[in-house]
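Peer 1: Structural data only, the sequence is not supplied:
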């Protein structure tokens, strides 16, 4: 794909002015880094980082049966969620494989927002439209009209309090609202008289927020956050976002999740509401099925500086292939190699010794609990 054909977010000019290096991510021209992957990673762990995530998909469902429609479309029970809450869920195929992992926000009794991965946004919108057939609900794919900016890190709340509540363009939010906002909750206000959603969610393992605004307001909001954040807030690219989420043990679609994988393999069996709701797409394939012989996701840790990367083979002590690396890196925070891998289910006990292939050389690894990193 030539660069001219890539889609751009509303913040592209801001990234260019900041000296970003770009990459093709799911057909989007996205900043992979501004300066140093390691410095950007450390900024999120120690202070705060700001990310442009406007390549993600935003799909609204509105109507008296919006909750019931999502109960049918997703693996979780969305209709029981309170207004102002968020819930992690999965879109399953009929055979129980994972089409995508999503976050659903309940903005009103009859209004939900589903946020999809960039690589699956159009597919997800199509699935939700098809699965809403027969329900009293309207599905609106607002992805192209929506910008998503994330502020992540231990200083993110302080920065948002100053940036948003000290801005006359922001209305409908209070200090008490923001400081009381718990994880997987969302607030609604306005920015320049347009809807502003502030969610306490993220993909870094740190405290943080995700802000949704109309795309035409992305630049002034970004610039306001950066100006107020100052040295506390570092623009961050997708490279450090990947090492941050890996340290936090968070799955990435296409690596730890995919159509060929069942939720239980990634440790997401509890996300599937088999006991608390009726029929939904994928239920028949999963209910009562025995998946005990399928590979299971584990964390792996090693010593030294060489890291096993995605698709590397995992072997046992006898040299037999027993799994595959799904994601791997030299952990910037921990200082040693980490990886997630799908391995034979009898080899998942903590402390199990295995071998990962690193460019034709053996790397001793051991099974460890996930996540690799948890904030204090």
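Peer 2: On my side now, so go ahead. This structure is a prediction, so every number in the text was calculated from the model and none was measured.

Peer 1: C-alpha from now on. contacts and neighbour counts both.
Peer 2: Noted.

Peer 1: can you give me the strands in the stretch 101-250 of the chain?
Peer 2: All strands of the stretch 101-250 of the chain, identified by DSSP state E, counting those that start in this stretch, fall at 111-116, 138-141, 146-152, 170-171, 186-191, 194-199, 208-214, 233-235.

Peer 1: Could you identify which of the ones you listed is most buried?
Peer 2: strand 146-152 (a mean of 25; mean count of other CA atoms under 10 Å).

Peer 1: Name the nearest residue to residue 329, sequence neighbours excluded.
Peer 2: residue 307 (5.3 Å; CA to CA, 6 or more residues apart in numbering).

Peer 1: returning to what we had before: reformat the strands of the stretch 101-250 of the chain as TSV; add distance to residue 268.
Peer 2: Formatted as TSV, the strands of the stretch 101-250 of the chain follow (distance: least, CA to CA, whole Å):
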stretch	distance to residue 268
strand 111-116	17
strand 138-141	27
strand 146-152	24
strand 170-171	38
strand 186-191	23
strand 194-199	22
strand 208-214	23
strand 233-235	32
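
Peer 1: Report the contact partners of the residue of the chain most remote from its centre.
Peer 2: Most distant from the centre of the chain: residue 318, at 36.8 Å, with distances by CA atoms, centre = their mean. Residues in contact with residue 318 (CA atoms under 8 Å, 6 or more residues apart in numbering): none are found.

Peer 1: Tell me if I am right that it is in a helix.
Peer 2: No - under DSSP: H, G, I helix; E, B strand; the rest coil, residue 318 falls outside any helix and is assigned coil.

Peer 1: name the element residue 40 belongs to?
Peer 2: Element membership of residue 40, judged by DSSP states H and E, is helix 37-46.

Peer 1: and the comparison structure, right after this:
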């Protein structure tokens, strides 16, 4: 099991450690609900070093990225970031990624469990004059998330983020070493992600915790990261999306640019023309019960519609919420459905938009 450069820090803070994507990671420190609400009201710090960073450079880098991603990376200027999906020939999602347009080329940030798979897929489809380097092992990634994240980042890094828009990044120096600082996150809050060499991991982690005391900062585990992203209706790879689901089915059509060539384009174009058979929806429970991954979703007359992909008791709403795929005829907001929770059937209602306003 791999460790991050911050594993000793997590243990010293009393974190409960678990295996995740081949890494020993903190699932919680003081408790999931407290950590979750800290990010919603103040600011939290996350160790995300398990994520993968793949660098593409050379004159063929743009052609490579655009052949692999369903989004259009040619629209990116240096300093801008784009969400996209790597899709297979069937239009299924190999991974959902962030694409950073750097001066040298592109940095692709990929999900931890998919780093080796993505690297192999990208290498297989490299266009001429393109170099691919896996920077994951040498890169620490921490996230600062929450309404107090901006003043904390400004204080620790001695800079202003007032001009840093969402999905853009800058590359300031910290003690003579370049840091990549992006206004991105996976919580639904304002926040930042920092990429930097492993040698500075403990020093920067401590700086954010120490200087963040006045902002109410706390370390946040993967448990709260999951409930935070679910409240924001952000999909989790392996749960809500995988290589058998397409971006259109997952509600990610705005990131699909069919006016350019990419692997999977024909399959997705055909699906768009013929119409979807299923769609990823969000729902809140009407009856008691927590929807869990894999629980069947039924129509009110007992017909199977699909299954729950993500579910939890929302700490912010103090109410059970979930996501899952249903037949498209039953996917309209306001539709009531049933969740099969063990031997019981509990009513739920499909909603539009995020769970949090």
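Peer 2: Arrived safely. Since this is a predicted model, take the numbers as computed values, not measurements.

Peer 1: on that earlier part again, now do the contacts for the residue nearest to residue 329 of structure 1.
Peer 2: 328-330, 337-339, 358.

Peer 1: how far away is it from residue 209 of structure 1?
Peer 2: Going from residue 307 of structure 1 to residue 209 of structure 1 by CA to CA, to the nearest Å gives 30 Å.

Peer 1: that older thread, out of the strands of the stretch 101-250 of structure 1, nearest to residue 93 of structure 1?
Peer 2: Across these, residue 93 of structure 1 has its closest neighbour in strand 111-116 (15.3 Å, CA to CA).

Peer 1: can you name the residues of structure 2 that the closest one overlays?
Peer 2: Aligned by TM-score structural alignment, strand 111-116 of structure 1 corresponds to residues 105-110 of structure 2.

Peer 1: Now that stretch on structure 1. Mean distance?
Peer 2: Its matched residues in structure 1 lie on average 0.6 Å from stretch 105-110 of structure 2 after superposition (mean CA distance after the TM-score superposition for structure 1).

Peer 1: What residues of stretch 81-99 of structure 2 count as buried?
Peer 2: By neighbour count on 16 or more other CA atoms under 10 Å, the buried set for stretch 81-99 of structure 2 is 81-88, 90-99.

Peer 1: ok so, going back, any chance of the contacts of residue 307 of structure 1 in a markdown table, with distance to residue 220 of structure 1, secondary structure and neighbour count too?
Peer 2: Formatted as a markdown table, those follow (distance: CA to CA, whole Å; DSSP: H, G, I helix; E, B strand; the rest coil; neighbours: other CA atoms under 10 Å):
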| residue | distance to residue 220 of structure 1 | secondary structure | neighbour count |
| --- | --- | --- | --- |
| 328 | 36 | strand | 24 |
| 329 | 35 | strand | 20 |
| 330 | 36 | strand | 22 |
| 337 | 39 | strand | 22 |
| 338 | 38 | strand | 28 |
| 339 | 38 | strand | 28 |
| 358 | 45 | strand | 15 |
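
Peer 1: contacting residues for the counterpart of residue 168 of structure 2 in structure 1?
Peer 2: Using TM-score structural alignment, the equivalent of residue 168 of structure 2 in structure 1 is residue 185. Going by CA under 8 Å, 6+ apart, residue 185 of structure 1 touches 84-86, 199-201.

Peer 1: what about residue 185 of structure 1, distance to residue 337 of structure 1?
Peer 2: From residue 185 of structure 1 over to residue 337 of structure 1 (counting by CA to CA), the distance is 33 Å.

Peer 1: swap in residue 135 of structure 1?
Peer 2: Residue 135 of structure 1 sits 49 Å away from residue 337 of structure 1 when distances are taken as CA to CA.

Peer 1: what's the answer for residue 367 of structure 1, then?
Peer 2: Going from residue 367 of structure 1 to residue 337 of structure 1 by CA to CA gives 12 Å.

Peer 1: tell me, what's touching these two both at once?
Peer 2: Here residue 367 of structure 1 and residue 337 have residue 301 as joint contacts, going by CA under 8 Å, 6+ apart.

Peer 1: Residue 42 of structure 2 against residue 151, yeah?
Peer 2: No - using CA atoms under 8 Å, residue 42 of structure 2 is not in contact with residue 151, being 11.0 Å away.

Peer 1: Could you double-check that residue 32 of structure 1 lies in contact with residue 16?
Peer 2: No - using CA under 8 Å as the test, residue 32 of structure 1 is too far from residue 16 to be in contact (11.7 Å).

Peer 1: Comparing those two, which shows the higher neighbour count?
Peer 2: residue 32 (20 against 13; other CA atoms under 10 Å).
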